[in-house]
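[1] Sequence and computational prediction follow.
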Amino acid sequence: MTASSLAGPVILSGRYVRLEPLSVAHVPALADAVRDGELWKLWYTAIPSPDDMMTETERRLDLQRRGSMLPFAVVSMPSGRIVGMTSFMNIDAVTPRAEIGSTWYARSVQRTPLNTEAKLLLLGHAFDVLGCLAVELRTHVLNQQSRRAIERLGARLDGILRHHQVMRNGTIRDTCVYSITAPEWPAVQALLRGWLDAADQVGVAG
């Protein structure tokens, strides 16, 4: 498998979410979405401000051209409202292996089935279509909400990269590295589908 095939644009669709190839045409809607919760003010993560959205979009598209990232705009269904960004990143086409990251959602859709289905679609594409051996998920060691969400998926902690990054506020980030391996994927898939089935039964909207 080549880097270009692993980073090739694709649309992933479900009931609650559609992940579509990121483009500069998404920038105005993404700038509106990030205002929902003023997400760029969160100190423990790096989320673009409305004014920085074009720069961030162009950065991700440049990484896609280099074969190391496959970025998506996150669309809430059935409304069609753009509510965030996510990506396959740090793509290793030889193994193959990738990380799901650089993800953010408007506050109004956080803790809804949208995120569950987005992870189901991304993991399914990685394991069932691209044949990845493992998929990573990373987060700040102090981001307890993100860590709980990742662990709830069934991902296992591989380790902590100490003094891994310098944050915008000058603090040093330790990064938790989690992964799901191909043999673990069927159980994780069943778990995610079970959560979505329960959401369908109560009529929860994403």
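    Arrived safely.
[2] alpha carbons only for contacts and neighbour counts from here, please
    Noted.
[3] Regarding the protein, what is its longest helix?
    In the chain, with assignment by DSSP state H, the single longest helix is helix 185-202.
[4] Show residues contacting stretch 72-80.
    Residues outside stretch 72-80 that contact it (Cα atoms under 8 Å, 6 or more residues apart in numbering): 15-23, 26, 81-87, 105, 114, 206.
[5] mind listing what's buried in that stretch?
    72-77 (16 or more other Cα atoms under 10 Å).
[6] For those residues, give me JSON lines that also has secondary structure.
    Listed next are those as JSON lines, based on DSSP: H, G, I helix; E, B strand; the rest coil:
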{"residue": "F72", "secondary structure": "strand"}
{"residue": "A73", "secondary structure": "strand"}
{"residue": "V74", "secondary structure": "strand"}
{"residue": "V75", "secondary structure": "strand"}
{"residue": "S76", "secondary structure": "strand"}
{"residue": "M77", "secondary structure": "coil"}
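[7] Pasting the second one now:
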Amino acid sequence: MWPEPLFLSGNHVRLEPLSQAHALDLAKASADGHLHELWYTSIPAPSDVPAEIDRRLGLLDAKSMLPFAVLDTEGQAVGMTTFMNIDPVNRRLEIGSTWYRKSVQRSPVNTECKFLLLQHAFEKLDCIAVEFRTHFMNQQSRRAIERLGARLDGVLRSHTRMANGSLRDTAVYSILSHEWPAVRAGLELKLKNHPTK
């Protein structure tokens, strides 16, 4: 399988292979801010977290996703993220299916999580491109992706059907390998200057 399951650590977060051992923490994370009630994203309800972990682990077995639990400095799982839509032939992947408990949003958690994943993708896996996708209407997610340094490739209209039956327009962003040095420098500066809370 490409890439192999792994652990990634920074000053604010630790990423480790997702397992059912994270279910209780992640259920609490989902309940923080009632994130599962947001119509434009797919965050499991607290009671659905074990099933969502199983779904992601099934995609791991199918070699199409590498799921992580995102842990804070105290070792508590505060969210999930993945390498997904892995294309080893064309050296591309997507960082996606990411969510964090409300209390760590706008903290260094997302910036460092994305930094660690991008660093691994470009410097260890030799990726040509890394994609990010989100609902066109999810302005918070789109702003976060743009702050990373990703550029909008386009919008896939009526791309997927949401749980509520609506059709999602998907905004597709990417960072290319030759852009990574500048993106890396920007992320390092953000992390240096980011308040710890």
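    Sure, I can see it. These numbers were taken from a predicted model, which means no experiment stands behind them.
[8] sorry, back to before: distance to R138 of the first structure for the buried residues of stretch 72-80 of the first structure - can I get that in CSV?
    What follows is these, written out as CSV (distance: Cα to Cα, whole Å):
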residue, distance to R138 of the first structure
F72, 18
A73, 19
V74, 19
V75, 22
S76, 24
M77, 26
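[9] so where do the helices sit in the second structure?
    Applying DSSP H to the second structure gives helices spanning 23-31, 49-61, 108-123, 139-148, 180-193.
[10] Adding distance to R91 of the second structure, write those helices out as TSV.
    As requested, these are exported to TSV (distance: least, Cα to Cα, whole Å):
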stretch	distance to R91 of the second structure
helix 23-31	31
helix 49-61	18
helix 108-123	9
helix 139-148	20
helix 180-193	15
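[11] Ok, which of these comes nearest A171 of the second structure?
    helix 139-148 (8.0 Å; Cα to Cα).
[12] what's the matching range in the first structure for that closest one?
    Under TM-score structural alignment, helix 139-148 of the second structure corresponds to residues 144-153 of the first structure.
[13] can you list the residues that contact the matching stretch?
    By Cα under 8 Å, 6+ apart, the surrounding residues in contact with stretch 144-153 of the first structure are 137, 139, 141, 178, 188, 191-192.
[14] Tell me which residues of the longest helix of the first structure come out buried.
    For helix 185-202 of the first structure, by 16+ other Cα under 10 Å, it's 185, 188-189, 191-192, 196.
[15] Show me the two of those residues that sit farthest apart.
    W185 and L196 (16.3 Å).
[16] sorry, back to before: of the buried residues of stretch 72-80 of the first structure, which is the nearest to H164 of the first structure?
    The closest of the buried residues of stretch 72-80 of the first structure to H164 of the first structure turns out to be F72 (Cα to Cα; 25.1 Å).
[17] Now which residue in the second structure aligns to that closest one?
    Taking TM-score structural alignment, the alignment pairs F72 of the first structure with F68 from the second structure.
[18] swap in E38 of the first structure?
    Aligned partner of E38 of the first structure by TM-score structural alignment: H34.
[19] Which residues are in contact with that match?
    Contacts of H34 of the second structure by Cα under 8 Å, 6+ apart: none found.
[20] separation between it and L125 of the second structure?
    Per Cα to Cα, to the nearest Å, H34 of the second structure is found 36 Å from L125 of the second structure.
[21] Between the helices of the second structure, which one is closest to Y40 of the second structure.
    Y40 of the second structure lies closest, by Cα to Cα, to one member of the helices of the second structure: helix 139-148, at 9.9 Å.
[22] post-alignment, that closest one versus the first structure, mean distance?
    Comparison of helix 139-148 of the second structure with the first structure after fitting gives an average deviation of 1.0 Å (mean Cα distance after the TM-score superposition for the first structure).
[23] in that helix, what's buried?
    141-142, 145, 148.
[24] Same list (these) but as CSV, adding distance to L6 of the second structure.
    Below are the buried residues of helix 139-148 of the second structure laid out as CSV (distance: Cα to Cα, whole Å):
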residue, distance to L6 of the second structure
S141, 25
R142, 27
I145, 23
L148, 22
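[25] What's the separation between the match of F72 of the first structure and N164 of the second structure?
    From F68 of the second structure to N164 of the second structure the distance is 26 Å (Cα to Cα).
[26] Cool, thanks, signing off.
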